[in-house]
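K.L.:
just the structure for this:
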Amino acid sequence: MSVDLWVWIATAVAIVGMILFDFFAHVRTPHAPSFREAATWSTVYIVLAIVFGLGLGIVWGWDHGTEYFAGYVTEKSLSVDNLFVFLIIMTKFAVPREFQQKVLLVGVVIALVLRTVFILLGAAAIEQWSWVFYIFGAFLVYTGIKLAKEKHDSEEVSHADEQKDGLAVRLLKRVLPTTEEYHGDRLTTVIDGKRFITPMLVVMVAIGATDVLFALDSIPAIYGLTQEPYIVFTANAFALLGLRQLYFLIGGLLERLVYLNKGLSFILGFIGVKLVLHAMHVNELPFINGGEHIEWAPEIPTWLSLLVILGTLTVATVASLIKTRRDADAASAAVTDAQEPATKEH
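P.N.:
All right, here's what the predicted structure looks like:
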């Protein structure tokens, strides 16, 4: 797949333009977006991503088009999981709802920059050393196991204020004077002639630090679906665009997706195995099969990866909603049973 430089430049300009439009049209004036606004713009960005994928498939072939859609769905799913962490951070720092859009947009920009750096590094590493796929695969399997052990529920959000500050936040507070009160959406403020940083800047640093960890997961995952840097970049970019609107659209649903992390852990493990099999197929390590390619190692086709990803997400979502519905019904029944004796006494 050969992508001309002007295509890269035009794509980057278009993405930056959409981010600037997002800022001036929605974020510049602080407000809590309505459900209709969030739904409308989430749909717009998803449609743009689909149209781009169709165009990519028409121009460069549907093998690459399938790779893009598999990568986009994977990155979008990982982004939804990231939103749960953002929700915990927002709750911990008690960010006013009308200021959350600015924090999220800054988080998207930081994530896009970091992922671009990791994409370039990953492409350079793959070009030089085929054994990198072994490392990527093992890392994804490890990450999947670790993710499966995490809890994503309302109880974790309710105890967000009890969580300790991360390393980046602790260093920031140690170096710079901070104030505990928000001063609008300003990042710094002057009190008695002395400049302080506000919680707005602190929470942005917290989200930026988590973006580093998210990039470490997402880039190896998508390189397990395609080795084309342009597809990796655009799938990540379109997955991140609209993330702010998605946060407000499914904010109440995030706490109900209790099995999402389990589904994502399976997906990461699956892609990790796919990467290891690919590494075996192109093996050059002298202590494995004498440095020869392992021809019997199967290559999992991208179309199958896409089906596994979509199927896993569907099962995880449906199972989550069923469980939370049953838990809610059980809690309601327990309250009713507790009230009945008191009613009979009267």
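
K.L.:
please make it C-alpha for all contacts and neighbour counts, starting now.
P.N.:
Fine.

K.L.:
who are the contact partners of the residue positioned nearest the centre of the chain?
P.N.:
By CA atoms, centre = their mean, the chain has its centre lying nearest to residue 79, at 2.0 Å. For residue 79, the contact set (CA atoms under 8 Å, 6 or more residues apart in numbering) comprises 239, 240, 243.

K.L.:
and the gap between the second one and residue 55?
P.N.:
Distance from residue 240 to residue 55, counting by CA to CA, to the nearest Å: 19 Å.

K.L.:
likewise residue 281?
P.N.:
31 Å.

K.L.:
of these two, which one has the most company?
P.N.:
residue 281 (18 against 14; other CA atoms under 10 Å).

K.L.:
burial count for residue 310?
P.N.:
Residue 310, neighbours per other CA under 10 Å, totals 17.

K.L.:
hmm, I was thinking of residue 68
P.N.:
Neighbours around residue 68, by other CA under 10 Å: 32.

K.L.:
in this structure it contacts residue 54, no?
P.N.:
No. Here residue 68 does not reach residue 54: they are 9.4 Å apart, not a contact under CA atoms under 8 Å.

K.L.:
which non-adjacent residue is nearest residue 309?
P.N.:
residue 267 (6.2 Å; CA to CA, 6 or more residues apart in numbering).

K.L.:
please provide the structure for the following sequence as well, for comparison with the first:
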Amino acid sequence: MHVHALAWIILAAIIVTMIVVDIVGHVRTPHEPTLKEAASWSIAYIVIALVFGAIVWAVWGPQYGQEYLGGYITEKALSIDNLFVFVIILSTFRVPRKNQQEVLLAGIVIALILRLLFILAGAALIENFSWVFYIFGLWLAWTAISQVREGAGNEDDEEEYRPPSIVRAVSRIVPVTDGFVGSRILYRHGGRTYITPLLLCVLAIGTADVMFAVDSIPAIYSLTSEAYLVFAANAFSLLGLRQLYFLIDGLLDRIVFLHYGLAAILGFIGFKLINHALHTNELFFINGGREVAIVPEPGIAFSLGFIVVTILITVAASLLVSRARGGEDAPARGR
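P.N.:
Sure, this is the predicted structure:
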């Protein structure tokens, strides 16, 4: 896939335009978005991502179009896990509801920059060291196991969020205001400049996304090795997170099988990466550095179908169980 510099410029222009629209249309006037507003903009972000996929399909062909679509759906599914952490962070910092939009947007922009660095580093590693697929695959397999353990854990135990070390270090060095000062991130008083908890929260969201990038970047590289498609899928999935947060933050506890669904996706992708590494094996201590082709590599269409079906089953099963549990609890609430 040959990507001209103009294609990168157009992608950057689209992303910047979306961020500017967010700032001017939503964040500049702090408010809590209504369900209708969140739903409308969530759909709009998905449509933009799909239109971009159609352009990729038309310009570079169906293979790359499917690779982008598979990557976008995967990133979108994995990004739901981000929302759990965002809920914890925003509640821990006690960010006023009307200011949550700007905090999320700023944090997501930081996350987008960090992910770009991860993507470029990952592309360089894959191009020069094909054995990195072994590491990516094993990491995702371990992450899948962790998701199963988390899903099987006590649902009543809420994980306590601890700000990343960089945030804690900043709060020790730089004076911090006792509370929020409107929507300011810096506050000048008595000849001193203070940072506000709003800035710390932004840093927390941006840096917390790093741990998700460690999982999601290897995951999408199993579907496409094109850095352009990887970054586009990540950008569109991240930029839609802000409105998605307000749309489903009250429904997250109803997706009771989310961890199992994500575990299935990550486990499949981990297997796919290791299988690909075996097919392109260069490590001398594995079959003498020769190819190991025991299991055929699944095609992009099969991978895309597996991901979509897994998501649909996870959501459908979760909603059915949540509804059943709600029915069981109804008599108790009525007493």
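
K.L.:
just give the TM-score of the two.
P.N.:
The TM-score (TM-score structural alignment, normalised by the length of structure 2) is 0.95; 334 aligned residues with a CA RMSD of 1.7 Å.

K.L.:
what ranges do the helices span in the stretch 51-200 of structure 1?
P.N.:
Taking DSSP state H, counting those that start in this stretch, the helices of the stretch 51-200 of structure 1 run over residues 62-92, 100-128, 132-148, 154-158, 167-175, 199-223.

K.L.:
closest to residue 312 of structure 1 out of those helices?
P.N.:
When these are compared by CA to CA, helix 62-92 sits nearest residue 312 of structure 1, at 10.8 Å.

K.L.:
quick revisit: aligned partner of the residue nearest to residue 309 of structure 1 in structure 2?
P.N.:
Counting by TM-score structural alignment, residue 267 of structure 1 corresponds to residue 265 in structure 2.

K.L.:
surely its match and residue 309 touch.
P.N.:
No. Counting by CA under 8 Å, residue 265 of structure 2 stays clear of residue 309, with 10.1 Å between them.

K.L.:
the residue lying closest to residue 262 of structure 1 once chain neighbours are set aside: neighbour count?
P.N.:
Distances taken as CA to CA, 6+ apart place residue 148 nearest to residue 262 of structure 1, at 4.9 Å, with adjacent residues excluded. When neighbours are counted by other CA under 10 Å, residue 148 of structure 1 registers 16.

K.L.:
same question, residue 317 of structure 2
P.N.:
Considering only other CA under 10 Å, residue 317 of structure 2 is surrounded by 16 other residues.

K.L.:
repeat for the one 5 residues further on
P.N.:
Residues near residue 322 of structure 2, counting by other CA under 10 Å, number 17.

K.L.:
same deal with residue 105 of structure 1?
P.N.:
23.

K.L.:
any idea how far it is from residue 74 of structure 1?
P.N.:
21 Å.

K.L.:
what do you get for residue 165 of structure 1?
P.N.:
29 Å.

K.L.:
between the two, which is the more surrounded one?
P.N.:
Between residue 165 of structure 1 and residue 74, counted using other CA under 10 Å, the more crowded position is residue 74 (26 against 14).

K.L.:
what about stretch 27-43 of structure 2, start to end distance?
P.N.:
Using CA to CA, the distance between the terminal residues of stretch 27-43 of structure 2 is 18 Å.

K.L.:
and for it, what are the contacting residues?
P.N.:
Here stretch 27-43 of structure 2 has contacts from 97, 98, 99, 100, 101, 102, 240, 243, 244, 246, 247, using CA under 8 Å, 6+ apart.
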